[in-house]
Every structure is written in C-alpha cells, then in structure tokens.
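Student: fold the following for me, if possible:
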Amino acid sequence: MDNSHITPDGIHDLRVTTFGFLLVKDFSLIGLSTAVDPLRIANMVVGRKVYTFKLLSQDGQAVTSSDGITVVAEGSIADNEVFNTVFVVGPNPIPQTRNTAITRWLHYQDSKGAALGGIDTGSYYLARAGLLDGYRCTIHWEDQDLLVERFPKLIVTNRLYEADRKRYTCSGGVAPLDLMVHLLSQPPGSRNLGSRVLELLVAEKRSHEQRQRASLRQYHGSELPKLEEALQLMESNMEEPLSIAELATYLAVSVRQLERWFHERLNKTPAQAYMEIRLLRARQLLYRTAKPLEEVCASTGFVSTTHFATKYKAQFQVSPIADRKLYGTRL
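Tutor: The predicted model follows:
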C-alpha cells in the first residue's frame, strides 16, 4: 500500500470486518441500501476492502422487497457462515407466524460471538429469539407498541438507533445510515471514518438521542416553535386530553392566538388537530397491536366505544372493527 495515503487518524490501518444481511420477504429496500452503502463508501475512503458484506436469504433464493423490487441473495442461512456482525432486515408488516429457522440462525451467530442487529422491524426477530433481553433496543415507531405488547420486559426506546454492547437496532427509513456511521466511528473503525462517509454521502450527523418523529409536528411544527410545542403537548396527552384553554395556558398565549396559528398553518382548529392526532394513534394501535377496542379507546382518551366509533368513521370512512379486519386481509 502507498504509505503516502496513510493518515494520522489510523483509517488505513483497519482490519477486515464482515457483515451479513438477512433479507426477509417484504424487507425494507431503503433500510438495506442505507446500511450497505456506508460500508461501500468506507472502503473507498480507506482505499481497500476492509468492510465486506453478504446478502443472505433463508433459502438462498432471491427476495422481494416491500417495493416489489427483487434482490438476489448471495447465500443461505443454512450455510452457517459466521460474520462479525449480522443484521436482520425486517419486513413490513411483521408476519404473525414464528420463523424458527431465523431464530436458530441468530442463536448460532450469537454463539460464535457475532454482534446482532435489526433494521426497521428486524429487531422483532431478535426479540422473538430472546436475544434482546437486557439490552436497549428500538424499532420503527409504527411497531413500537407491538414490540412492547409482545415482549413487555424489553427496554424499548423511541430513538433513531440503539447500539447497546453487541446489539444494534434502528428504526426505519434512513436511520440505518445513522447507525452504520456510528459503528464505523467505533473500534475497530476509526474516529474520523464516520465523518468522512457522511461527507461523501452528502448527509448530516444525527445523534442516537434524537427521537423518531411520526406526527403532524414533522410536517408543520417546525414552521413555528409554539405550534410545535402545542402539537407536542397534544401527542403527550392522549389518554387524558387537555382542553384547548389548558393548552393555551401551558404555552402562555391566548386561546385566540392559538386558534389563529392552527388556522394559518394547518387550516384547522386546535380541537380538530387534537382529534386527528388521537384518531391516527388509535388507528396505529388497531393495525399494529391486538389490543381490544375498549383498551384502544382508553389509550386515546375516548370515554365510550360508541363516541370513538363515530369519530373514527367520520375521519376514515370506515368503522374501527372493519378497518382492523381490512388491514388484516392485506397482510
């Protein structure tokens, strides 16, 4: 190797690290790409192939992503090839049936000392295998309630990613990029390698402390700090909703001013926005958990199932029970 390319940060002295990515049918294609591309870019920065990765499927055959795009696998989990780190790239939605082959494979990799990771819903497979017990973990916000419901002893956060000892989990979308940049910056990586990768990907560094954003705040809140705060209060108080007067008091503004902001930015009243937030949360619980209707009502601040069903049908043009059944037929 040309010594003139060696930098003081030790980037060019890295040892080879291997990654295995298990693709589950209907996996997240963007999750996969934002996980493997940082490794490719890191190899460019280093000047040699220090990060190798292999795409796997359960049977070695090609796998179709949730986008409908088929990806060719390079190996099968039956090969029992051992990696330094393995990731399950999870599907959307999560299948209801248990996959014992994946569970056995994860236990095998763990027994050989591999670090285990989950991308998007991949952490569900680690949890089902009992391999997240005692570790902090995260998952896409849509499936957070399901993970907590099925595995109540887990330490589940709403962060973009978690890297707790030899367990690496992240939410969906482009969060795998944040996780991989973090891993590239840790031993056996280099302190500056992650920054170099971000620079080449024209991306910005996000801390794992950053929360997943999944509401009206993402689209409208940043336009006005007080509006974002109001939406935050609504999201944090669904089981026992605040009155609009209470919201205004917390924000130290008049009710009239609060109504003006909502009308100008969202074209709706604060009460309408609050109801929408609660109903969207209820729909998420109906889709992603097995909670009975009464429990969904209580979790979103409705005192009766009749009132809830009326508001739900007005919002989504379908009753809660019928909507849950329709969603189930699409799985």
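
Student: from here on, contacts and neighbour counts on C-alpha atoms
Tutor: Will do.

Student: doesn't residue 22 belong to a strand?
Tutor: Yes: with DSSP: H, G, I helix; E, B strand; the rest coil as the criterion, residue 22 is part of a strand.

Student: would you do the same for the sequence below? I want to compare the two.
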Amino acid sequence: MSHTDMSTPFAPPIRLGLLLIPGFALMGYATLVEAFRAANTLSGRTLYTWSHVSAQGAAVEASCGARILADAQVGARIDCATLFVFAGGDPRNFHDPATYGWLRALARGGCAIAGISGGPYVMARAGLLAGRRATIHWEHRPLLAEHFPDVAIESGLYVIDGAVITCAGGTAGLDLALALIARDHGHALAARVGEWFIRTTPRDAAGPQRQSPAERHGTTNRVVLQALATIEAGLDRPLPRTQIAAACGRSLRQIERLFQAELGQSLAQTMLTLRLDSAAHRLRTTDASVTQIALDCGFASAAHFSRRVRQRFGVPPSGLRKAVGQAV
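Tutor: The predicted structure is shown next:
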C-alpha cells in the first residue's frame, strides 16, 4: 500500500471504497468522508475519490434513518487503496458470507481494510483480525473480546496494523482521516484540514475513548475517586463497605459523608448503580446468559438480579437485551 505525496503534482487520486452496513452510524461515516473532501478542497486538487458499496447494491439506511445510495455491490471488481467498513448498532445482526469472502479477496489483493465503530467486528467475522492489534467502539469491545479472543484489543481511538486499520468511530474517524492524510500528503495539509473542522488539538491514536473517572462521575475528590476505582475493580465480588473505606484510609462514616457531598447518594447506592450499569452494558453487548451476567456483576441469583434491573430500568433483563446500543 504505497501512496504518492504532494511532491508529485500530477499523481492520480487515491481511490477509497466505502462499504456501508445497514444501521451504520452517520457520525463515524461523515467525519472520515468530510475530511477527505476537505483535503481535496484545500489542496485545489482531487487527492481522493471514493465510491459507496453495499451488500445488495441498493441504498443503505443509517441508524438515524438517512439513506445513502450505493455505487457498487459487494463482489464487484473495485479498484481502491483502502476499503472502509462502516457499521454501528449491533454488528451481530449483519451476517453475510459473500461480504466476508469479498473482504478477504480484497485484502489478499493488497487493499487495506479499515473498520469503523462496529466495522472491526465485521472484519473479525471475515477473519481479518486474527492475531492482529485492533480497536473498536467501547460499546462493542465486550462483544469482540467474547467472540474473538485471538484479537489483541486496544482501547485507543484507532490502530493501524499494517494494511489492517480499525477505528472507534464517532469523532475518532476525523483523527484517523487526518493521520491518513498526513501519511499520504504531509502534515501541513492534515493540519489545515483539522483547522477546517475546528479541531485545533491533535489527539494521539492511543488516546482514550471515554472520559476520565473524574469527568464521568463529576468529582475531583481524590478519596471518592479511589473508592470508585476500588468498587469498579471488584464488581463481580463486591467488597463490604467497611473494606472499601479501609482501602481509602478513611472510616465508613467519613466515606459516606464524602459520597453524599460529592455524588448525592450513599456508598451502597453507588455500588449498586455501578453494578447494574455494568450488567446493562453486558446485556446489550454480549451473548452471555442473564444468569452469568448476574453472577459476573456480583448478584447472588438471577431472580434478585432481575428485580433490581426492573427497579432501575423499568424493564426486565430481556428488555435491556433487546434495547440494542447505537454506537457511533
């Protein structure tokens, strides 16, 4: 996979393929395509061209309901340097052996394959991630880890492992596109594209996908954050509150006062909330049984777990399982 940089004034454009999986997230798609469009506009040249592909050759509907027309059908002879696979929602719902075979054939022919958001899961099903480093949207990470344990999953924004590229999606698509533009045509153009989209602070490929614990919980109190980390590290076997307090070098009464002041709820309420949120995430993103998830999140029985889930979310575990997350 070799590209020509800006020093060659009449180099042909780099051809890209955009494979759209039904339910793909428009955000992840737009951040990439718009970056390549901006590179063309700002350089005054056609540096990139692209064509849309779908499994049936028909228009594909994004998770928001927008529909994008396809230029080609899976299986067609397509001349592209990189094929991007856009998927969102629940990538388990897409199962098409013809697509997997086509992706393998393109990879054998020297085409780089790049999965966006849930796209890496589609690539893994095609056998393209075995033994590879990869990332995926955090919502899909448990699913990828469960079904493909031979993939070395990283938690960053994107991973370029030779001709195999994976990206968490959302705004990380812009970070990946800028990295590719810099590789192909220099850092100066990539910086201009970043400014075009009001992206003034570059993000490293290994940057975090999620907020820090302080941002996520809305507190900067060191003791509370230490207690939260202790809780999250032992969701499967919840520690007694006195042990959590002792681990933080505080009495239980002091910890309780801090939690009420910083989070507006007791230590016990916080522990239950974190366990239920973890369980809800696993219900949406893995195929593990309700009983297994209940045990993994520290509940004594499936019945007790079901009661707690209904109290918090208003539906039984089966209702959460049907409420598929829409990763960007």
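
Student: mind checking what secondary structure the residue nearest in space to the middle of structure 2 has?
Tutor: Of all residues in structure 2, the one closest to the mean position by CA atoms, centre = their mean is residue 137, 0.8 Å from it. Assigned state for residue 137 of structure 2: coil (three-state reduction, three-state DSSP).

Student: quick one: map it onto structure 1.
Tutor: Mapped onto structure 1 by TM-score structural alignment, residue 137 of structure 2 lines up with residue 140.

Student: for residue 149 of structure 1, what are its contacts?
Tutor: By CA atoms under 8 Å, 6 or more residues apart in numbering, the residues touching residue 149 of structure 1 are residue 289.

Student: tell me how far the corresponding residue of structure 2 for it lies from residue 242 of structure 2.
Tutor: Structural alignment places residue 149 of structure 1 opposite residue 146 in structure 2 (criterion: TM-score structural alignment). Remark: distance between residue 146 of structure 2 and residue 242 of structure 2 (CA to CA, to the nearest Å) = 34 Å.

Student: now swap in residue 48 of structure 2 and tell me
Tutor: Summarising the geometry, the distance separating residue 48 of structure 2 from residue 242 of structure 2, computed by CA to CA, is 60 Å.

Student: of those two, who's got more company?
Tutor: Legend: neighbour count by other CA atoms under 10 Å for residue 48 of structure 2 and residue 242, higher for residue 48 (17 against 14).

Student: which position in structure 1 aligns with the more buried one?
Tutor: With TM-score structural alignment defining the correspondence, residue 48 of structure 2 maps onto residue 51 in structure 1.

Student: ok, now residue 289 of structure 2?
Tutor: Matched across to structure 1, residue 289 of structure 2 falls on residue 292, judged by TM-score structural alignment.

Student: what about that match, how many residues nearby?
Tutor: 11.

Student: again, but for residue 275 of structure 1
Tutor: Residue 275 of structure 1: 20 neighbours (other CA under 10 Å).

Student: for the counterpart of residue 38 of structure 1 in structure 2, what is the enclosing helix or strand?
Tutor: Correspondence of residue 38 of structure 1 to structure 2, assessed by TM-score structural alignment: residue 35. Residue 35 of structure 2 belongs to helix 26-43 when assigned by DSSP states H and E.

Student: how near is the counterpart of residue 66 of structure 2 in structure 1 to residue 87 of structure 1?
Tutor: Taking TM-score structural alignment, residue 66 of structure 2 has residue 69 as its aligned residue in structure 1. Here the distance between residue 69 of structure 1 and residue 87 of structure 1 works out to 20 Å (CA to CA).

Student: more neighbours, those two?
Tutor: residue 87 (26 against 11).

Student: is it true that the more buried one touches residue 116?
Tutor: Yes: counting by CA atoms under 8 Å, residue 87 of structure 1 touches residue 116, with 6.1 Å between them.

Student: trace residue 303 of structure 2 over to structure 1, please.
Tutor: With the correspondence set by TM-score structural alignment, residue 303 of structure 2 lines up against residue 306 in structure 1.

Student: can you give me the neighbour number for its match?
Tutor: The tally of other residues near residue 306 of structure 1 (other CA under 10 Å) stands at 11.

Student: try the one 4 residues further on
Tutor: Per other CA under 10 Å, the neighbour tally for residue 310 of structure 1 reads 14.

Student: can you tell me the closest non-neighbouring residue to residue 59 of structure 2?
Tutor: What sits nearest to residue 59 of structure 2 in space, not counting adjacent residues and going by CA to CA, 6 or more residues apart in numbering, is residue 69, at 4.1 Å.
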